[in-house]
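# attaching a predicted model along with its sequence, questions to come.
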Amino acid sequence: MGMLMGLWIWQLPCLAFAAGNFLEELSDVYCGSGEMSFSFPVGFEDFASGIVVLDNMDKSHILQNDTACGLWMEERTDKTLLVTATYDGCYVRNEDEEYVMTVILDRMNNGEVDHYKKDIKCPLKQAFPAMDAPSAGDCAAIQRSDQLACADNSVSRDVCEQLGCCFSRNDHSLACYFGNKVTAQCTGNGLVVIAVSKDVTIPPLILDSARVVNLDSSCPGTSVSRTSAFVSFMFPLSCSVRQTTANGIVYENTVEVAKGITTWQGVSITRDSMMRLLVRCSFSQTGAAPLSVQVVTLPPPLPVSTKGPLFLEMKLADDSAYTSYYQDKDYPITKVLREPVYVEVVLLRRKDPSLVLVLNNCWATPSPDPTHQMQWSLIVNGCPYTEEESEYLTLLATVPTTIDFPNYYKHFIVSMFVFVDQTTQKAFSHEVSNNIFA
């Protein structure tokens, strides 16, 4: 029976560590069904060059990612380093009914080498829990038309919930159905089952684009099932990306849900979420039963340079000095015709002082849709729109140099107006929305 695995992350105090105490801080260990995890504390960078691990042959290796041998590292947002090693990989051995991984730290101290060693241990025999079944409330919230079968109707409640699924005693045609946001199963008879809910992200995913990246649709035994709320894939292990380690075989599959892109007059936008996750099944070379099932989110890579996208925020100030701003609860904001509207656009999630925000175009529409056919330009190619009467031209305001990264901000002032129906000459009652292209 497959199991959906997770990782435990620990908050460690921010202290200055001596080399010996540094390894002692590795005492918090998570022992899973197919892997162990532990976390280096804050400040590990000072010791990173001297950290090595022993493989199954007692040969030392610099601590680094080694997917083929079942070793992964991840620097967390709290500045700790999470290390995960599979029991059937190259760096974990069996000793006295325990899984053991050895970490060594060598440090120079007054011309001599200080040698520190620590064994990370997990019990060899563990009673692993089944996958967490959804709560009764989560299961009840799934409409009958959105339910997708997780197992054959002949399975018992216990078996269904051990698979991490919902069980309905009163529905004999669909007794066991998916309820978790992500469910992964690797079966002993050589199948992979992956189910994803549209609610795994906010806003919900567009499941029409969901696919298993490495899966050939012509692979025998492949099936895809969909409802408006769930999509599931079932296919043979043989259709997966296979990696052989010292003590086992790992099958990997990447599930991707792409975002829809809208393009109009050379401008592209999206309102969709996207998702990318890795499902990994580990099997022993000596048995057919899966050792573990892992679901790992894959963050997008961090490129050295890229053309975008940039993250911008538009806000309205309630005074000409831009010292206070309207909050979400204040919208929609009512303004009198010709009353000034103080607009601020700021570049987010960057700390490069060489970056400069340039507003090429800004326009207004009678709806939040920036591609609405009715548009009125405010800024064109970085300058006020000249078709306006001079007294109503958009004004470009100066940004104070006292704020952090002033080049990330643009201020401009618009005289309030309404859209008018060209036929009836009556004003629309719609709200006016600003849209920008930086």
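That came through fine. Numbers count the residues shown, from 1 in each chain.
# use CA for all of it now, contacts and neighbours both
Will do.
# so which elements touch the strand or helix carrying residue 341?
Assigned by DSSP states H and E, residue 341 belongs to strand 340-348. Packing partners of strand 340-348 (3 or more CA pairs under 8 Å, 6 or more residues apart in numbering; DSSP states H and E): strand 311-317, strand 409-415.
# out of those, indicate the one that is most buried.
Compared across these, strand 409-415 shows the largest average neighbour count, a mean of 20 (mean count of other CA atoms under 10 Å).
# elements contacting that one?
Looks like strand 409-415 contacts strand 340-348, strand 395-397 (3+ CA pairs under 8 Å, 6+ apart).
# now for the shortest one, which elements pack on it?
It refers to strand 395-397. For strand 395-397, the packing partners by 3+ CA pairs under 8 Å, 6+ apart come out as strand 409-415.
# assign a three-state SS to residue 36, would you?
Assigned with DSSP: H, G, I helix; E, B strand; the rest coil, residue 36 falls in the strand class.
# count of neighbours near it?
Neighbour count for residue 36, taken as other CA atoms under 10 Å: 23.
# ok so, going back, now the helices and strands packed on strand 340-348 as CSV including distance to residue 283?
Output for the helices and strands packed on strand 340-348, formatted as CSV (distance: least, CA to CA, whole Å):
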stretch, distance to residue 283
strand 311-317, 43
strand 409-415, 54
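# okay, pairing it with this:
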Amino acid sequence: MNNNYDVIILGAGAAGLMCAGQASQRGRRVLVIEHAEKPGKKILISGGGRCNFTNLHTVPERFLSANPHFAKSALSRYTPQDFLSLVERHGIAWHEKTLGQLFCDGSAQQIVDLLLAECATGNFTLSCGETVRQVRHEGGRFSVTTDRHVAQAPSLVLATGGPSIPKIGATAYAYELARQFGLKVVEPRPALVPLTLSGEDVLFRELSGVATEVIARCGPASFREAALFTHRGLSGPAILQVSSYWRRGNTIEIDFLPNAGTGWLVETKHQNPRSTLRNALRARLPDRLADALNDRLKLEGPLANLSDAALRDGETQLANWPFRPNGSEGFAKAEVTAGGISTAELSSKTMEAKRVPGLYAIGEAVDVTGWLGGYNFQWAWASGWAAAQAV
């Protein structure tokens, strides 16, 4: 294997392969080193195996970062339409599911094949199943020692992602290398992750398997999607979304009846005074959930026997039901990692480290985390593309 390259990329995930393809097409000699036995493992399991490869509604405001402005440059220069054009050029059939989420009609393998095909048009070498033992930087060149050989290049790209989903080989290696070169790291934490319940909230575990559309809120963040009760706590798209904003000690609030207008319970009383709260809830929610909420509200008997004030209080509770999670299911179940290599250390235009010329960081390794629904793939494409224009 040749030992000298223009660019060495660590990680053959979405961001790494995107960067490799674009850089090789610019005439760069590119080596991608991947410790797993095959490329794109996280791509392959995404979207139920169909890869939610982007989101049409991508805007910087739907990304979390210590610097909310950092992602603007890359996202504006490589858009969802740019990647969609690439998908169509490769003849991949796709569909929009909901909320701007685009999926392959077939398999996520098609996205991996697309990326590898783009890489193959240039001077590209992929080495999988290879463990990096040492990275050094001297004389303006990076030297990467693996268990097989030593490779050198003036540019090194960190694209090894974060520690979410360790069962597919995810590690915190990007942070180790960043610290080695003096770059700050924003404390990584699980994001897009189920939340766990304890205390009085444990009573809701009896609802394991029940799902319903809700509005979930945490601070200023609010998402209207499905919530799912599990044997450990709360999951489903709405919960995964707010989990990225949640911190230990915070309360999340659930509106169990987002379609119900103000005064719906009082109106129900006037229209059907013999009805009970349990029946009114069962008409709008899964029976098991309706019964659990009814038992906790303690508004017994026919609605006619309850005051309008008591019913309005019940409406308010149902629209602002508080849960205080005691934690999350951690990196093992987190779809992505929040935090990572500090954006203060990087150029937003090129993704290059300001204090270490030739060192780049892209994708999930960086402190930029998107919403659920294809946003994190779009960040991978955009940040990988941005770095590829500069290496």
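Done, it's in. Please read all numbers here as calculations on a predicted model, not as lab measurements.
# where does the TM-score land?
TM-score for the superposed chains, counting by TM-score structural alignment, normalised by the length of structure 2: 0.25, backed by 155 aligned residues with a CA RMSD of 6.7 Å.
# measure residue 377 of structure 1 to residue 364 of structure 1 for me?
From residue 377 of structure 1 over to residue 364 of structure 1 the distance is 6 Å, taken as CA to CA, to the nearest Å.
# which of those two has more neighbours?
Taking neighbours as other CA under 10 Å, residue 377 of structure 1 and residue 364 compare with residue 364 leading, 23 against 18.
# which of the helices or strands spans that one?
With DSSP H and E as the test, residue 364 of structure 1 turns up in strand 361-365.
# before we move on, what about residue 279 of structure 2?
helix 277-282.
# which strands and helices sit next to that helix?
Against helix 277-282 of structure 2 (3+ CA pairs under 8 Å, 6+ apart) you get helix 287-297.
# would you mark the buried spots in the helix it packs on?
Buried positions in helix 287-297 of structure 2, judged by neighbour count with 16 or more other CA atoms under 10 Å: 289-291, 293-294.
# please identify which of the residues you listed is nearest to residue 31 of structure 2.
Each of the buried residues of helix 287-297 of structure 2 was checked against residue 31 of structure 2 using CA to CA; the closest is residue 289, at 53.8 Å.
# how near is the closest one to residue 94 of structure 2?
36 Å.
# go on, residue 213 of structure 2?
From residue 213 of structure 2 to residue 94 of structure 2 the distance is 26 Å (CA to CA).
# what do you get for residue 25 of structure 2?
Applying CA to CA, the value for residue 25 of structure 2 to residue 94 of structure 2 is 25 Å.
# A helix includes residue 21 of structure 1, no?
Yes - secondary structure assignment places residue 21 of structure 1 in a helix (three-state DSSP).
# pull the number of nearby residues for it.
When neighbours are counted by other CA under 10 Å, residue 21 of structure 1 comes out with 11.
# tell me the helices and strands packed up against the helix of greatest length in structure 2.
Of all the segments of type helix in structure 2, defined by DSSP state H, the longest one is helix 375-388. Identification of packing neighbours for helix 375-388 of structure 2 by 3+ CA pairs under 8 Å, 6+ apart yields helix 14-25, strand 52-55, helix 72-77, strand 369-370.
# now the ones you listed as JSON lines including mean neighbour count and distance to residue 87 of structure 2?
Below are these laid out as JSON lines (neighbours: other CA atoms under 10 Å; distance: least, CA to CA, whole Å):
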{"stretch": "helix 14-25", "mean neighbour count": "28", "distance to residue 87 of structure 2": "13"}
{"stretch": "strand 52-55", "mean neighbour count": "27", "distance to residue 87 of structure 2": "9"}
{"stretch": "helix 72-77", "mean neighbour count": "18", "distance to residue 87 of structure 2": "17"}
{"stretch": "strand 369-370", "mean neighbour count": "26", "distance to residue 87 of structure 2": "21"}
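# same list (these) but as a markdown table, adding distance to residue 85 of structure 2.
Below are these laid out as a markdown table (distance: least, CA to CA, whole Å):
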| stretch | distance to residue 85 of structure 2 |
| --- | --- |
| helix 14-25 | 14 |
| strand 52-55 | 12 |
| helix 72-77 | 14 |
| strand 369-370 | 21 |
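# any idea which of those gets closest to residue 126 of structure 2?
helix 14-25 (9.5 Å).
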